[in-house]
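A.B. asks: Sequence plus predicted model, see below.
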Amino acid sequence: MKITVIGGTGLIGSRLVSTLRDAGHEVVPASLSTGVDLLTGAGLDEALDGAEVVVNVTNSPTFDEASPEFFRTTMGNLLAAGERAGVRHQVVLSIVGVDRVPQLDYYRAKTLQEDLLKQGPTPYSIVRATQFFEFMDAVLSWTADDSAVRLPSTPLRPIAADDVVASLAEVATGRPLNGTLDVAGPDVLPLTEIGRLTLSARRDPREVVTDEQAGLFAAVEGDVLAGGPDARLAPTAYKAWLDAH
């Protein structure tokens, strides 16, 4: 099977390319570095030539009010190019609970991306993942100073990038869902506890201070980002991943 991975040189994309190639598929990684520009459409026709499946794991370059226009333009270009190429399955990586946090610009933008995919001409699948283990250091840095890290107690169910890739690979090589699959890590943890585990593993002496107004996730109410009862639970626990890294 020939599969094009849009965003195929990033954290998820590069691992997905390797996983799919190891499984015997012909895979084309597409990104700015390979000459493909989703915003202008340059290089898309060449990258999708002969592809049966397209997997889109791109992010907007900003997380502010400009992000909806990014996804509107790039999804329009990708869906049109896919239709010209005869692509039979479009897959998008999204975020668990994304449609339940309208107060965040980026989440509204990702919801728009999902809606455009659903309204498009091609059978589709949406894989929604919870927050990646690999991004937790960045999350802590948003509200940190020299002595403390301030975090809300928002419940999360973080997941390893490799587990996200495994689900994406399975969905990409299967029949289109024409729906959504949620994937999440095995454990629900308050962000404050994730912070303490992370600092301890890094031998960082700073303390975690509970502050329900601190950072991006302070805007999230309840457990909408933890994944519901129908989420597929991945095997890798955060503490085990920290110990291994």
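C.D. replies: Arrived safely, thanks for sending.
A.B. asks: For the rest of this, base every contact and every neighbour count on C-alpha atoms.
C.D. replies: OK.
A.B. asks: the helices in this protein, which residues?
C.D. replies: 11-22, 44-48, 67-85, 105-119, 136-141, 161-172, 191-201, 238-244 (DSSP state H).
A.B. asks: quick one, which of the ones you listed is nearest to residue 149?
C.D. replies: Counting by CA to CA, residue 149 lies closest to helix 136-141 out of these; the figure is 6.5 Å.
A.B. asks: Show me what the closest one packs onto, helices and strands only.
C.D. replies: On a contact count with 3 or more CA pairs under 8 Å, 6 or more residues apart in numbering; DSSP states H and E, helix 136-141 meets strand 148-151, helix 191-201.
A.B. asks: let's bring in a second one:
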Amino acid sequence: MKFAVIGGTGLIGSRVVENLNAAGHQAVPHSLSTGVDIITGKGLEAAVAGADVVINLTNSPTFDDASLAFFQTSMDNLLAASEKAGVGHFVILSIVGVDQVPDMDYYRAKVLQEDILKAGPIPYSIVRATQFMEFMDATLSMTTYGDTVRLPRTPIQPIAAADVSTIVAEVAAGSPLNGVVNTAGPDVYPLDELGRLTLTAKSDGRSVVTDDTAGMFAAVRGDVLTARNHARIAPTHYTDWLS
């Protein structure tokens, strides 16, 4: 099978390309660096020509309300080009619990992306993953003030990017789900405890103060960002990933 992996040079995309090619498929990465612009449409028709499956792993450059316009335009352009090319399966990567956090602009934008795909002309699959382990450093940096990190007690079930990539590749190589599959790491942590664990493992001198009003995850209510029934649980534990 031939796969056009849009955003195929990034953290997840590069691994998806590698996994698919190792399985005997032909997966081609596309991104701005390869001359494909999903906002203007430049290079898009050529990128998806002949593809059996399109995997869209691109991300908005901002996390504010401008992300809504990004996903609207990019999905409109991608679906139009894919339909013209006769693509039979369209896959996106989304977030577990994304429709349960209406106060977060970026999550509303990802819901919009899902809705555009569901209403579109192409059979589809949506892979929803929990928070990536690789993003923990950035999460800590966002609420660092001097030597203190302020974090809420939001339950988080982190997953390794390598595990996400494996599942995305498997779903993309299968029949369209016309639905959603959730995937998560094996362990749930309150975010403040996860921060402490991370800083200790890295011998980082910062300390964590529990603050349920701090950072973007303060908008999350309850355990909506953790895996629900029938989720695929990935094998990598956060403590193993850290080491």
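C.D. replies: Sure, I can see it. All values reported here derive from a predicted model rather than from experimental measurement.
A.B. asks: Tell me how the two chains score on TM-score.
C.D. replies: The TM-score (TM-score structural alignment, normalised by the length of the second structure) is 0.99; 243 aligned residues with a CA RMSD of 0.7 Å.
A.B. asks: if we can go back for a sec, of the helices of the first structure, which is nearest residue 128 of the first structure?
C.D. replies: Short answer: helix 161-172, nearest of those by CA to CA, at 9.0 Å.
A.B. asks: just to revisit the earlier point, dump the helices of the first structure into JSON lines; add mean neighbour count and distance to residue 227 of the first structure as well.
C.D. replies: Formatted as JSON lines, these follow (neighbours: other CA atoms under 10 Å; distance: least, CA to CA, whole Å):
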{"stretch": "helix 11-22", "mean neighbour count": "19", "distance to residue 227 of the first structure": "20"}
{"stretch": "helix 44-48", "mean neighbour count": "21", "distance to residue 227 of the first structure": "33"}
{"stretch": "helix 67-85", "mean neighbour count": "19", "distance to residue 227 of the first structure": "23"}
{"stretch": "helix 105-119", "mean neighbour count": "20", "distance to residue 227 of the first structure": "15"}
{"stretch": "helix 136-141", "mean neighbour count": "15", "distance to residue 227 of the first structure": "17"}
{"stretch": "helix 161-172", "mean neighbour count": "20", "distance to residue 227 of the first structure": "14"}
{"stretch": "helix 191-201", "mean neighbour count": "19", "distance to residue 227 of the first structure": "15"}
{"stretch": "helix 238-244", "mean neighbour count": "13", "distance to residue 227 of the first structure": "16"}
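A.B. asks: Make TSV from those and add distance to residue 149 of the first structure to it.
C.D. replies: Conversion of the helices of the first structure to TSV gives the following (distance: least, CA to CA, whole Å):
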stretch	distance to residue 149 of the first structure
helix 11-22	25
helix 44-48	43
helix 67-85	28
helix 105-119	23
helix 136-141	6
helix 161-172	24
helix 191-201	8
helix 238-244	18
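A.B. asks: Redo the helices and strands packed on helix 136-141 of the first structure as TSV? Include distance to residue 241 of the first structure.
C.D. replies: TSV is the format used below for these (distance: least, CA to CA, whole Å):
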stretch	distance to residue 241 of the first structure
strand 148-151	21
helix 191-201	10
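A.B. asks: Which of these sits closest to residue 53 of the first structure?
C.D. replies: Closest among these, using CA to CA: helix 191-201, at 35.8 Å.
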